[in-house]
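Q: return a 3D structure for these sequence lines:
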Amino acid sequence: MSRLRRFAAVAAAVALPACGLTLAAQSTASAAPNFQVPFKCGVTVTAATFSGHNPANSVDFQKSGITGMPVLAAAPGTVTRVANEGSTSYGRWIELDHGGGWRTRYAHLSEQEVSVGQSVGQGKEIGKAGATGGVTGPHLHFEENLNGVTQKAVLNGVAVPYYGKKDFTSKNGCGGNPYSATQVCGSGFSVIDQQALGTAGTAYLLYNSSSKENCVTTLKAVSLGTASPVSAFLEVQGSTRATDSGSFTYYAGPVKKSAGSTCVKWGGSVGSSAYESPFEHCG
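A: Next up is the predicted model:
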């Protein structure tokens, strides 16, 4: 993963006609931010996907009474488009740039509440859902785009099914770090040790029994969404220490090394709060 993603009752089905809008080319590709459901904390919506949707891999969020519901930024970013296509295509829509080639789009809005160039945090209200543009009923059209191509959506680490429907309950704006240690280190890793850094965050040591790798990440608990000093390190006894350190928005790491039966020293820091273990976990 890159540092980018550190900064991350159902109505009847409705269909979106071909939008006819072209995505502009973006910057170099990067790992996706941890996109969240674009509705308030605790709200349950149905994510609907279907063959022939334009663009492909778009998601329609459906819910009884969705008109007027607040629409939130799925990840921190900068507003790049606030447009109105009238009674066709997207209708009223917004685009956010999340860096690294990633952008999200929110369409068929009844209201737009941000302006081009504005910086928004994850969970910031950017508009309200509606039924503007070329639609047959109210819903929120949503896209996760990488370098101009709409990707299969992932929400808080859970893949949206293609094709079908799945209910998602939003954790957007619920507070706390939106990432977990296992999300940062990836599939197959489990937490085997952790150390609180006061109230500033937590350093985690994980292990993958299949690859025989250790992984360290430090998750922030303060200044979430704002770049601030954080680090994570892993040292296999007899080998050079590997460190990830800088100003990140949610976490440092993942730092991975194979140790086998050799002891490891691990730790991390958030601001002035730091932890360094002795050599341990030797077998």
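
Q: going forward, measure contacts between C-alpha atoms and count neighbours the same way
A: Noted.

Q: count the neighbours of residue 231 for me.
A: 26 (other CA atoms under 10 Å).

Q: that one against residue 243, yeah?
A: Yes. Using CA atoms under 8 Å as the test, residue 231 is close enough to residue 243 to be in contact (7.1 Å).

Q: so which residues of the stretch 101-250 of the chain form strands?
A: Along the stretch 101-250 of the chain, counting by DSSP state E, counting those that start in this stretch, strands occupy 102-112, 119-120, 125-129, 140-146, 149-150, 154-155, 158-159, 164-169, 189-196, 201-208, 213-220, 228-236, 242-248.

Q: sequence B follows; please return its structure for comparison with A:
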Amino acid sequence: MLKRRLASAAMLLTVVAGGLVATSAPASAAPNYQLPFPCGQKWRLNTWDSTHAPALDMVREPQSQTEGSPVVAPASGTVNQSYYHSNAGNMIQINHGGGHFTTYIHLQSRAVSVGDRVTQGQVIGRVGHTGPTSNGTPHLHYEQGYDANGDGSASWGFEGAERVKAVFGGKAYGPAPGGEWRNVESRNGCETKVGNSVTGDSYADLLAVDAGGTMKLYSNNIVRDNGQPYTGSDPREVGHGWSTSTRIIPADVTGDGYTDLLAVDANGTMKLYSNNIVRDNGQPYTGSDPREVGHGWSTSTRIIPADVTGD
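A: Here you go, the predicted structure:
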């Protein structure tokens, strides 16, 4: 069985990546990690036994699609390890700043080198079964770590290493042994930029949400800036707390010629943020509390705004 083989591999994984360390609480908040796979993919996560937890083994659902699946950065950072390890196979570690690290092993291939700067959602490698401790079973061994001893990296791959419980999109997976989560859907790179005319001038503006959930408006200045849209001035900050939204859909819901936003949270609740750019001093989506307009939207894989009825 896959479970037994992977659990056996977990017990064999003693890679001597660093000495035993005394753990300490992170001094700064971890990034808003997302699952390290492209938007919409579903994966099974397991912590296995106490020698393996809080590390996670990840297998794609369906399992037959695991081998060769792209691995993407769960948050921005800088690659500080990328090499072939005699036990773990192809491995990568990313430094996300503030002492926070993520580690990936058994990769089929690596697409980044030490010193490379990566952004959230960027492909860094592919899932494989390299290294003897993979037991020949395609899966991603993944760890979130914190540099407790301040040596510039997080030790990995063994019981007592500087690894911490994994959190994706604000939800913890672990750290207890025996944890299993089925069909965990990746929200990495899902609709983080939305376009349409926010300012009402018929030119598509951009709204960008960063890893901390801050939304910024990039106005389309293609006419006045020699055909270079989105470059004329610094972006305008128009809101916070958007990292909890799994989908952000631009649409002129109110019919006033200005793009409103429909946001769906992890529970499937849809809320309408009306565009109040005219009456609220150029700060759209901030004038009042959002209006709740529906439930049960978490089961929808695509939400497409369209005037179907022609009204």
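
Q: one step back: where do the contact lists of residue 231 and residue 243 of structure 1 overlap?
A: Contact with both residue 231 of structure 1 and residue 243 is made by residues residue 253, according to CA atoms under 8 Å, 6 or more residues apart in numbering.

Q: if we can go back for a sec, can you tell me which of the strands of the stretch 101-250 of structure 1 is most buried?
A: strand 213-220 (a mean of 29; mean count of other CA atoms under 10 Å).

Q: who's in contact with that strand?
A: 177, 179-181, 184-185, 189, 200-208, 230-234, 249-260, 266-270.

Q: so that strand versus strand 201-208, what angle?
A: With axes from the mean of the first three to the mean of the last three CA atoms, to 10 degrees applied, the angle from strand 213-220 of structure 1 to strand 201-208 works out at 160 degrees.

Q: buried residues in stretch 6-20 of structure 2?
A: Judged by neighbour count using 16 or more other CA atoms under 10 Å, the buried positions of stretch 6-20 of structure 2 are 6-14.

Q: how about the helix or strand containing residue 293 of structure 2: buried residues?
A: Using DSSP states H and E, residue 293 of structure 2 maps to strand 291-294. With burial defined by 16+ other CA under 10 Å, not one residue of strand 291-294 of structure 2 is counted as buried.

Q: and for stretch 281-295 of structure 2?
A: Applying 16+ other CA under 10 Å to stretch 281-295 of structure 2 flags 283-286, 290 as buried.

Q: let me see the contact set for residue 208 of structure 2.
A: By CA under 8 Å, 6+ apart, the contact set of residue 208 of structure 2 is 192-194, 215-218.

Q: quick one on the thing from earlier: who are the packing partners of the strand holding residue 293 of structure 2?
A: strand 270-273 (3 or more CA pairs under 8 Å, 6 or more residues apart in numbering; DSSP states H and E).

Q: the strand it packs on aligns to what range in structure 1?
A: Matched against structure 1 by TM-score structural alignment, strand 270-273 of structure 2 finds no partner residues.

Q: ok, residue 98 of structure 1 touching residue 75?
A: Yes. Using CA under 8 Å, residue 98 of structure 1 is in contact with residue 75, at 7.1 Å.
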